[in-house]
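Colleague: have a look at this prediction, sequence included:
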Amino acid sequence: MAPTDESTQTTDGIANQTEPRAGLLDESTAREEKWSVESVVSQLPYRYAEGTNSPIPFFHLLERLKTTPRAGWKRFGVPNCESISDHMYRMSILTMMAPASISSKLDILKCCRMALIHDMAESLVGDITPVDPVSKEEKSRRESETMDYICGNLLGKFNGGLNGRELRAIWQEYEDSETLESKFVHDIDKVELLVQMLEYERTHGKDLGEFTWVATKIQSAEVKAWADVIFWERVQLWKSRGIENPHWNGVEPPMSKPPSL
């Protein structure tokens, strides 16, 4: 089973998804790549006013990020799982915890903003997973089209379009993943998932080790060190439940010696 491109989902767990999710059309339409922003917003009970001088329509769109659950957890049956905005909020806090060894090289304010922006397109696209009939290229097209809609149609006239252009540029920087800031935020995306994984294991008693593989994609030594602590805590959790070897997906279990805290 191959891991996904991003740290949010896995192909294991519940294979079938019948509950409609934000931005996802029926399977045949999705396969034919007929998705468009209009195909989504035309189905909403209230359309967002476009081309205005006010950011209020944009504020309303953000509500969808607060109410759309992260699909990977739902596939594993985690009840009342986090929303997309829950994930982005804690990511933004994590960026501010960067140790001096890495923060001295980064624009941390940009990293914080990037964390709050990077999944914004999911407000209309939805949280696409590998079991959805959408290719990586098609997912990218949908997200790019959505960001054009947000930054142009909704924010294009507000403040001369400055805020929309800045938001679009930061989102694109994350997608391109070429700058130090974007690479760091990609690492933060992964370690935030690992924190949440452990917390759901504690709360619900589920072995969510399928998600541990994302640690192999973390690049910075500083964030890898955070993952080491998370994995040590995970070993102790499952030992306390009488399980010596919970599932590890492509990751070597931590050594018996705890990491330096």
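Modeller: Structure's in. What do you need? Residues are numbered from 1 along each chain as shown.

Colleague: going forward, measure contacts between C-alpha atoms and count neighbours the same way
Modeller: Noted.

Colleague: which residues of the stretch 101-250 of the chain fall in helices?
Modeller: 108-117, 122-125, 136-148, 162-176, 180-204, 221-240 (DSSP state H, counting those that start in this stretch).

Colleague: run through the neighbouring helices and strands of the fifth one.
Modeller: I take that to be helix 180-204. Identification of packing neighbours for helix 180-204 by 3 or more CA pairs under 8 Å, 6 or more residues apart in numbering; DSSP states H and E yields helix 84-95, helix 108-117, helix 162-176, helix 221-240.

Colleague: show me which residues of that helix are buried.
Modeller: 181-198, 200-201 (16 or more other CA atoms under 10 Å).

Colleague: can you state the direction angle for it and helix 162-176?
Modeller: 80 degrees (axes from the mean of the first three to the mean of the last three CA atoms, to 10 degrees).

Colleague: another structure for you, compare them:
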Amino acid sequence: MEFTDLLKQIEFIKEVDKLKYILRKTKLINSDRNENDAEHSWHLCLMAFVLAGHANFPVDLLRVIKMLLIHDIVEIDAGDTFIYDTQKSHTNTEEERTAANRIFGLLPDEQAGELIAIWEEFEAGETHEAKFARAMDRLEPLLQNTSNQGGTWSEFGVTYEKVFAKKQVIRQGSETIWQYAEQLINDSVEKGILKK
């Protein structure tokens, strides 16, 4: 690689440091401090590494980890959209596409193309790796909210039906983890921290 490629890579590395400043609605487990996107991404990677044996199909763990490391980088420009937001869609938006092109475009062309393709794969959620990565992305906030007496569910009046519908994505990546998640959701209703 040329020295100019190194300079582009360093610019990208400096730019993605901004992910540490993007606050999510969810709070850390057993805490009242909001999680930031960088913490979220790190935690998902560790979860994927530990829980990969529960995936519905064998997965390329390195590809899953790449997805989890970069899936929220677009939020540097587009901001974090709360999964239960009733005003703005949580699905891939033109705003996120523009962000992906700008931020990944800081890299040398070949690397930029690779990361955009990995980001698109995660967003599409069709490969085994994407399904498992998305399962991790939906599991972590469930663990956080159940540890925080309902957390964002209580704060924003999120109902059982909405939680159940959004968390179904877990099933596509892991039936075993879905069984655990479904039990957590049902237990949350019984405890009164999630309203039906």
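Modeller: Arrived safely, thanks for sending. Note that this is a predicted model, so its numbers are computed, not measured.

Colleague: just give the TM-score of the two.
Modeller: The TM-score (TM-score structural alignment, normalised by the length of structure 2) is 0.75; 179 aligned residues with a CA RMSD of 3.2 Å.

Colleague: ok so, going back, of all the helices of the stretch 101-250 of structure 1, which one comes closest to Trp73 of structure 1?
Modeller: Closest approach to Trp73 of structure 1 among these is made by helix 180-204 (8.7 Å; CA to CA).

Colleague: residues in contact with that closest one?
Modeller: Contacts with helix 180-204 of structure 1, where a contact means CA atoms under 8 Å, 6 or more residues apart in numbering, come from 7-8, 78, 87, 90-91, 94-95, 105-108, 110-111, 114-115, 173-177, 206-209, 211-212, 214-215, 217-220, 223, 226-227, 230, 234, 237.

Colleague: now the buried members of those residues.
Modeller: 7-8, 78, 87, 90-91, 94-95, 106, 108, 110-111, 114-115, 173-174, 207-209, 211-212, 214-215, 218, 223, 226-227, 230, 234, 237.

Colleague: tell me the counterpart of Leu68 of structure 2 in structure 1.
Modeller: Taking TM-score structural alignment, the alignment pairs Leu68 of structure 2 with Ala115 from structure 1.

Colleague: near the closest residue to that match other than its chain neighbours, how many other residues are there?
Modeller: Using CA to CA, 6 or more residues apart in numbering and skipping the chain neighbours, the partner closest in space to Ala115 of structure 1 is Ser92 (5.1 Å). If you count neighbours by other CA atoms under 10 Å, Ser92 of structure 1 ends up with 24.

Colleague: end to end, how far does stretch 152-165 of structure 1 reach?
Modeller: 8 Å (CA to CA, to the nearest Å).

Colleague: contact partners for Ala99 of structure 2?
Modeller: Contacts of Ala99 of structure 2 by CA under 8 Å, 6+ apart are 74-78.

Colleague: lining up those residues with structure 1, which overlap?
Modeller: Mapping the contacts of Ala99 of structure 2 onto structure 1 (both residues aligned by TM-score structural alignment, their matches' CA atoms under 8 Å) leaves 74, 77-78 still in contact.

Colleague: from those residues, which is closest to Ala100 of structure 2?
Modeller: Val74 (5.4 Å).

Colleague: for Pro130 of structure 1, find the nearest of the helices and strands packed on helix 180-204 of structure 1.
Modeller: Across those, closest to Pro130 of structure 1 is helix 84-95 (CA to CA), at 17.2 Å.

Colleague: counterpart of that closest one in structure 2, which residues?
Modeller: So helix 84-95 of structure 1 sits over residues 37-48 in structure 2, by TM-score structural alignment.
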